[in-house]
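Novice: got a structure for you, letters missing:
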């Protein structure tokens, strides 16, 4: 019996040893063939088996194999790259696998280990959506998010002397555009704008841009479009330090920290910067400077469990502005706390819950036009906003239903003291406001699978949205209350498909959108009444219009000596009719805008973009064009009606070079004097060039970053209030990651 036991133990030992000998662990990293950037989320699996994994944020993978042999093949598959198969013998000597970028993304690709989280734009109606991924802007020398967004042919950046940057989409005003951070509203309750100079691009995964007024999910704030800034959850470093130098004694430095604890991803970044510019025409011996400084903190933690994601973040920005010519200074503190959950609740799936608190504090002091007069403006703003969202989606075989409830609870304390030298008059405004905004939304999507080979998918979508707003105001002991309620309907049809090497997507939207007067606009109306101006009762503006889009892409590889590898073409047409369009105007020397309603306004346009890819997509050529017809330039001040962009991008052996050329048309606005009379002011059209060069070098676990940029290469001599607008500027950025 003892001998039998010993024999069994020996056989078991031999069996385990044989199995262990037949196990093999394959490791490596996957990169883009042209840019040499790491590729996250690549499916790596054994051909004709269920054994597989995915690459992490560093493009690395580790895969255990049983019973390997020389003919075993590993498959590398990603939606944006050609499928690659490599036999095991070759993998033993390869440390890095390079994938070839595709022109047309792979269709119906299933990610076995995990899938990319969607930010919610897929739940909205089909629209003109542009996805700007990090490989297109990271380490390219762009100063901030606004600096990069201006490369899109449909976006115009408005930069104030204080350094604040806002954007308009399709000729719209900045307060018509909603800015989100990971789906959380960033616009202040005060004026419904957000300063995009506060957004650093280094830890951003992608920018999602919705163009047009047909968005439903994002509410009245996205009256002309939405920009969603999606941060990275997993980072490809533990520590990063970066330093930028540039024209006007500008520069900033930043430190970022990240650590992966299995499914928990904490991160923190700090950035500090500033600039100093001298006004032209300064008095002899008297230096007049424009000084900007900023300090940014961003902290986040993400927790993945099962198919769910819980995220929390805190963002704080401190801005300082000192205008020595006009003795103006501004101190601004912006804070955002947010909590977001996406996933299942008990037995119910597809929930999205968000809660955020936005705090804004701003102090402004401004002197009159003369250098020696006393201060004529002292302004203090305290804005608070709490936002909550509950979304639920139901999926069926041929349809989807989406319900959402949104609540905004905001308050404002506004205090102004103004002195008018010409009239020797001092006015004081002190007002408290609160707003409660309820939004209810329902979307139904019906999917139709057609037998047609050319148009296999045809969808029809319907949306109904109701908004209820209550504004309460208190001034000089008097309290007033105003209520609005509006219901809007939208319709959309969508078709898409792929045949051979041609992919296509088209849509048609029609409907209404609503925008309520902001707190700033209502304060403006109070100021006008206090100065014995005409009484202004602001009303919500309504937009009715259509949006038509067609997107095509083709892969020409495989043909006999093709001149190009592939191409892309997009064409968009839209037209919007506005009722009670809110119009702004400014008085020289007076910082507060005046607002009124224009009974009827209209804007229509055409946008197109073409891309060609050559030399295995190492060279990309892109042309963008937009043309708008604006009925009332006062309702859309300082918006050009034409823009042209041309880009040449080269990616080879880890080097990246980009030339960006652009032409922007004349910008026309209206100035209002103290007597209420309007006069037209225009900025001439212009053409210019930007250059960007980037190279990363890796030495063991260290990655060194270097990029150089030249902006406005043609160096136009154009000034506004003594500051150059289109002069040549240089930037150099260096960094290291571990």
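Specialist: Cool, got the structure. Treat the numbers as computed from the prediction; the structure is a model and nothing was measured.
Novice: could you use CA atoms for every contact and neighbour count after this?
Specialist: OK.
Novice: my read is that residue 443 contacts residue 490, right?
Specialist: No: the pair residue 443 / residue 490 is not scored as a contact, 9.3 Å apart, by C-alpha atoms under 8 Å.
Novice: list residues touching both of these two?
Specialist: 462-464 (C-alpha atoms under 8 Å, 6 or more residues apart in numbering).
Novice: and of these, the nearest to residue 225?
Specialist: Nearest to residue 225, judged by C-alpha to C-alpha, of the shared contacts of residue 443 and residue 490 is residue 463 at 17.2 Å.
Novice: for the closest one, which residues are in contact?
Specialist: Contacts of residue 463 (C-alpha under 8 Å, 6+ apart): 216, 441-444, 489-491.
Novice: try this one side by side with the last:
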């Protein structure tokens, strides 16, 4: 009995000790959120001070941290590049479900954040003025589309036609001088090098990057005035999301978004459908659209990623009355994109993609009918390799585009083929200037060579009886090399950051296919066919940005000021002559033109960035305004943002001065043999957005009210008010 009792006693002590040890182990599961917006923060380093144990918050701000009895009384540190460091007692952390971090005015310098492995492709290019708009700034604020968002920037102007098609211009340039990318794939049409920004659904977007100026080497020769780079989300903080928008002109749309992650795979699909109906004095205007987006991403162990993506947008627009129009457009994009290391090959960025546009337009003005049909398909291949070698960063790349275009213009059928090859090399070297404040001087050099081959095929056999074939050209071939140089000076301490650069170089823009078949004499007998030599641009830019952090305890947390001066000199500048009845304009040339400009902005942050107010100003000196039709040479913006406990308020005020364009007689009512200058008056307006998000268990709900053009400008184009008041309400939830 004694031995048995001893055995029982020993086992009891063992299990009691085991249970005691288990009771002293703690698993903390909580979320990290922004104290102002209450949005989850990804990639926060969470670790115990003095220990080698820690974790990182995931895409929805969630983290898991193991604590034991010995950790009680120790400090747990939360660290993120964009937020002030937070220290929490481990004992208190056990009882916390949410940890709130205060945003910084100046990101921490020299901090590597785990999980932030995506390559920032823009930094591989030479220095340029860049505006990065993160999803947190727009995803619950009721913007209708990407064009609606971009107009809040003082350097950007957005033009919207009656069908809802939106094109963007940067720094006073034209829409065909802006390259639009989606996940690194060029979206611009092979016909006119323009893209409709209303086709981008912001619910699928992680960030929007606006590159200002003509000094990019990485994104191709057509970027005379800038680049808009749309970065889609590939990982999400929900499994299912639904939203509904209702608004003026019986407008509305709904969207359903599905996401699932299984191991290294992440899949996503979304559909959005909507439209509007607007009553006119002599008819009806209706616009219907359907967006589909899908992603499948595989993440490798070495942080490399392979992403397959498709995007399709179906747009139908029609208008009845004296000006009757019917437009149907189907855009499709598919791509395969790899980024990371592949064996001994490091710094790879490889993508292959296919893009298709099928558009049909029927138009009737009085008793005259017009037709415009086009089918545009393009294949793209992008190969890019970056590497550091002996203190110099190198990037070499090859870009190929093959496009086929079928174009039917008023009974005449055209068929074109374009082959593009681009070679780019960029080198960067760093030096320390020996200053306690200025830590880095970087020299940048880029060289690019482009080869373009265009061919017009004989399609006279396909033309309808009675039509005449315009033999505009048989083949066109061009080769051009360009070089750019930039010097970047960067200095910082805990309270101040100064980033300055000067860049200069040359750029080239090859005639688009629509420019090559342009026949302005169809509308005015004194107009001449355009010269088919490429446009040339010589540019110079100086930019300085200063950021000051006044500390998280001050009412004024900090400020940021930026100033840019640039000048562009053009040779053989194409001038667009835009008939009101055509989505496809005609062109001629001016021998020389120039744009010089000053752009400035000042942002002040209050109460640990709960409130921010930004003033933006752009002034351009344009030598030949008819070469840049409907562009304001002076724009001011004020953006006021307030974020507090999940409430978000934004006010956007802007003012643009008069805009000038050349239009044919059918628009102006003057001599039918010539084009005349037409002026749209200066105007200003106000948009507001008010949003609220809140969580109930695993569900997040959101509500937004938006008012646009609240000053109700009465400007009319083709019988329709284009600057009138509009209101929208958006609501939804995600799980």
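Specialist: Right, received. Where do you want to start? Owing to the predicted nature of the structure, the values given are computational and were not obtained by experimental measurement.
Novice: related to what we said a few turns ago, tell me which two in the contacts of residue 463 of the first structure are the farthest apart.
Specialist: Top of the distance list for the contacts of residue 463 of the first structure (C-alpha to C-alpha): 441 and 491, 13.7 Å.
Novice: follow-up on the earlier one: got the contacts of residue 463 of the first structure as CSV, with secondary structure, neighbour count and distance to residue 572 of the first structure columns?
Specialist: Output for the contacts of residue 463 of the first structure, formatted as CSV (DSSP: H, G, I helix; E, B strand; the rest coil; neighbours: other C-alpha atoms under 10 Å; distance: C-alpha to C-alpha, whole Å):
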residue, secondary structure, neighbour count, distance to residue 572 of the first structure
216, coil, 23, 19
441, strand, 21, 26
442, strand, 20, 26
443, strand, 22, 23
444, strand, 20, 24
489, strand, 16, 22
490, strand, 22, 18
491, strand, 19, 17
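Novice: still touching in the second structure? Go through those.
Specialist: Retained in the second structure (both residues aligned by TM-score structural alignment, their matches' C-alpha atoms under 8 Å) from those: 216, 441-444, 489-491.
Novice: can you redo these as CSV, where the extra columns are distance to residue 170 of the first structure?
Specialist: As requested, those are arranged in CSV below (distance: C-alpha to C-alpha, whole Å):
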residue, distance to residue 170 of the first structure
216, 18
441, 25
442, 27
443, 25
444, 27
489, 22
490, 20
491, 21
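Novice: stretch 418-433 of the second structure aligns to what range in the first structure?
Specialist: Stretch 418-433 of the second structure lines up with residues 435-450 of the first structure when matched by TM-score structural alignment.
Novice: and the matching stretch, what's buried?
Specialist: Across stretch 435-450 of the first structure, burial judged by 16 or more other C-alpha atoms under 10 Å covers 435-447.
Novice: in the stretch 1-150 of the second structure, which spans are helices?
Specialist: Applying DSSP state H, counting those that start in this stretch to the stretch 1-150 of the second structure gives helices spanning 2-23, 90-93, 146-150.
Novice: which of those is buried the deepest?
Specialist: helix 146-150 (a mean of 21; mean count of other C-alpha atoms under 10 Å).
Novice: tell me which helix or strand comes right after that one.
Specialist: The element immediately downstream of helix 146-150 of the second structure (helix or strand, assigned by DSSP states H and E) is strand 156-160.
Novice: ok, average deviation of that next one from the first structure?
Specialist: Taken over the aligned residues, the distance from strand 156-160 of the second structure to the first structure averages 0.5 Å (mean C-alpha distance after the TM-score superposition for the first structure).
Novice: what packs against that strand?
Specialist: helix 146-150, strand 166-170 (3 or more C-alpha pairs under 8 Å, 6 or more residues apart in numbering; DSSP states H and E).
Novice: what angle separates the last one from strand 156-160?
Specialist: With axes from the mean of the first three to the mean of the last three C-alpha atoms, to 10 degrees as the basis, strand 166-170 of the second structure and strand 156-160 are set at 160 degrees to each other.
Novice: who's in contact with the helix or strand just after strand 166-170 of the second structure?
Specialist: Once strand 166-170 of the second structure ends, the next helix or strand along the chain (criterion: DSSP H and E) is strand 178-182. Residues from elsewhere that reach strand 178-182 of the second structure (C-alpha under 8 Å, 6+ apart): 168-170, 186-188, 193-195, 219, 222-232.
Novice: strands of the stretch 151-300 of the first structure, start to end?
Specialist: For the stretch 151-300 of the first structure, applying DSSP state E, counting those that start in this stretch gives strands covering 155-159, 165-169, 177-181, 184-185, 204-211, 225-231, 239-246, 250-258, 264-278, 289-305.
Novice: what comes up buried for stretch 598-618 of the first structure?
Specialist: Neighbour count says stretch 598-618 of the first structure has 598, 601-614, 616-618 buried, by 16+ other C-alpha under 10 Å.
Novice: restricted to strands, list these.
Specialist: Within these, residues falling in strands by DSSP state E are 598, 601-614.
Novice: those residues: which two are farthest apart?
Specialist: Distances among these were taken as C-alpha to C-alpha; the most separated pair is 598 and 614, at 49.2 Å.
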